[in-house]
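S.K.: With the input below, show me the fold.
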Amino acid sequence: MTTLKSKLHDDLTAAIKARDELRSSTLRLTLTAIAKEEVAGDAARELSDAEVEKIIAREAKKRREAAEAFAQGGRAEQAERERAEGELLADYLPKQLTDDELDGLVAEAVEEAKAGGAEGPRAMGAVMKIVNPKIAGRAEGGRVAAAVKRRLAG
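M.R.: Model (predicted):
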């Protein structure tokens, strides 16, 4: 079984051979972030695919935020590159949920929380606890929280 990290390494090697500068530099930076995480803490360790996925998601989010900042600063070329890097990393993540899919999962979690006695705006924590494992990396936290707030307010 190939791990996500070894797939990144294989893709990096292929990108270098193909002289794909964007892909190779993006994967190199991501693998560096993974390596840093592996040696952080008391003992070096091998990360699980889920942990590697979280790092890739964090790196992709950084790229999206940077793209926005560059676009607002009138630096279209850098914004485009950051966007391209973010999209490249998104290919390694689980397919993101559509708004409808997300709303459906949130609605189920709200019902579940109600059954457990949690209702109204105060139920936010209970609903997030129920919905987060079901979403598992397929939607950004901010997006999930916004959907939960909408549902609880409605």
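S.K.: contacts and neighbour counts: CA atoms only from here.
M.R.: OK.
S.K.: Work out which residue lies at the spatial centre of the chain.
M.R.: Nearest to the geometric centre of the chain sits residue 57, at 2.9 Å (CA atoms, centre = their mean).
S.K.: tell me which element that residue is part of?
M.R.: helix 49-72 (DSSP states H and E).
S.K.: So which elements touch that helix?
M.R.: helix 4-17, helix 21-39, helix 76-90 (3 or more CA pairs under 8 Å, 6 or more residues apart in numbering; DSSP states H and E).
S.K.: Now residue 120: closest residue in space that isn't a chain neighbour?
M.R.: Among residues not flanking residue 120 along the chain, residue 152 sits closest, at 5.6 Å (CA to CA, 6 or more residues apart in numbering).
S.K.: Now show me the structure for the sequence below, then we'll compare the two:
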Amino acid sequence: MIRDDIKAALITAMKGGDKATTATLRLVQSAIKNRDIEARTGKAPDDDDALVVEVLQKMVKQRRESIEMFVKGGRQELADGEAAEVAVIERFLPTQMDEAATAAAIEAIKAELGAVGMKDMGRVMAELKARHATTLDMSKASAAVKAALS
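M.R.: As a prediction, the model looks like this:
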């Protein structure tokens, strides 16, 4: 499980004296713990790894947005710190589908559902998320689905 991998990496980083990695992994564990608390009241994903991947993807997205803002603001040292955190977090994410694999998955779902136009986008996106949520950036997939259906 990804959760166990993160815990083991945190212990290794602490023993190795890697302060930056230790701090990032503690942030990750905190975010996962917060998501666990939220999941108590709402619908939790059936798979624990799916929950953890969802949290990690959100953290990476937030940091990429921060990097962009820091670069625009001329704060390269802060952007470098965020980039280092992204590198640590991405170690625990499953490999993402490339564009060709994403297109193939979209076409397969489109054919299976008989989707022909934009009115079917919601159904296609729901099925895509159900099957490939952990290995796909859904914001990029949305644009790909829109292109495939238009």
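S.K.: Number of residues surrounding the aligned residue in the second structure for the residue nearest to residue 120 of the first structure?
M.R.: Aligned by TM-score structural alignment, residue 152 of the first structure pairs with residue 149 of the second structure. Neighbour count for residue 149 of the second structure, taken as other CA atoms under 10 Å: 17.
S.K.: how close does residue 149 of the second structure get to residue 128 of the second structure?
M.R.: In this view, residue 149 of the second structure and residue 128 of the second structure are 14 Å apart by CA to CA, to the nearest Å.
S.K.: do residue 121 of the second structure as well
M.R.: Taken as CA to CA, the span from residue 121 of the second structure to residue 128 of the second structure is 10 Å.
S.K.: okay, those two: which has more neighbours?
M.R.: With neighbours defined as other CA under 10 Å, residue 121 of the second structure and residue 128 compare such that residue 128 has more, 22 against 19.
S.K.: Give the aligned equivalent of residue 26 of the second structure in the first structure.
M.R.: So, by TM-score structural alignment, residue 26 of the second structure is matched to residue 28.
S.K.: Excluding covalently adjacent residues, which one is nearest to that match?
M.R.: Closest to residue 28 of the first structure by CA to CA, 6+ apart is residue 12, at 7.0 Å.
S.K.: Hmm, the one you found is touching residue 27, no?
M.R.: Yes - the pair residue 12 of the first structure and residue 27 qualifies as a contact (CA atoms under 8 Å) at a distance of 6.0 Å.
S.K.: you'd agree residue 49 of the first structure is up against residue 6?
M.R.: No - look at residue 49 of the first structure against residue 6 with CA under 8 Å: they stay out of range, at 10.0 Å.
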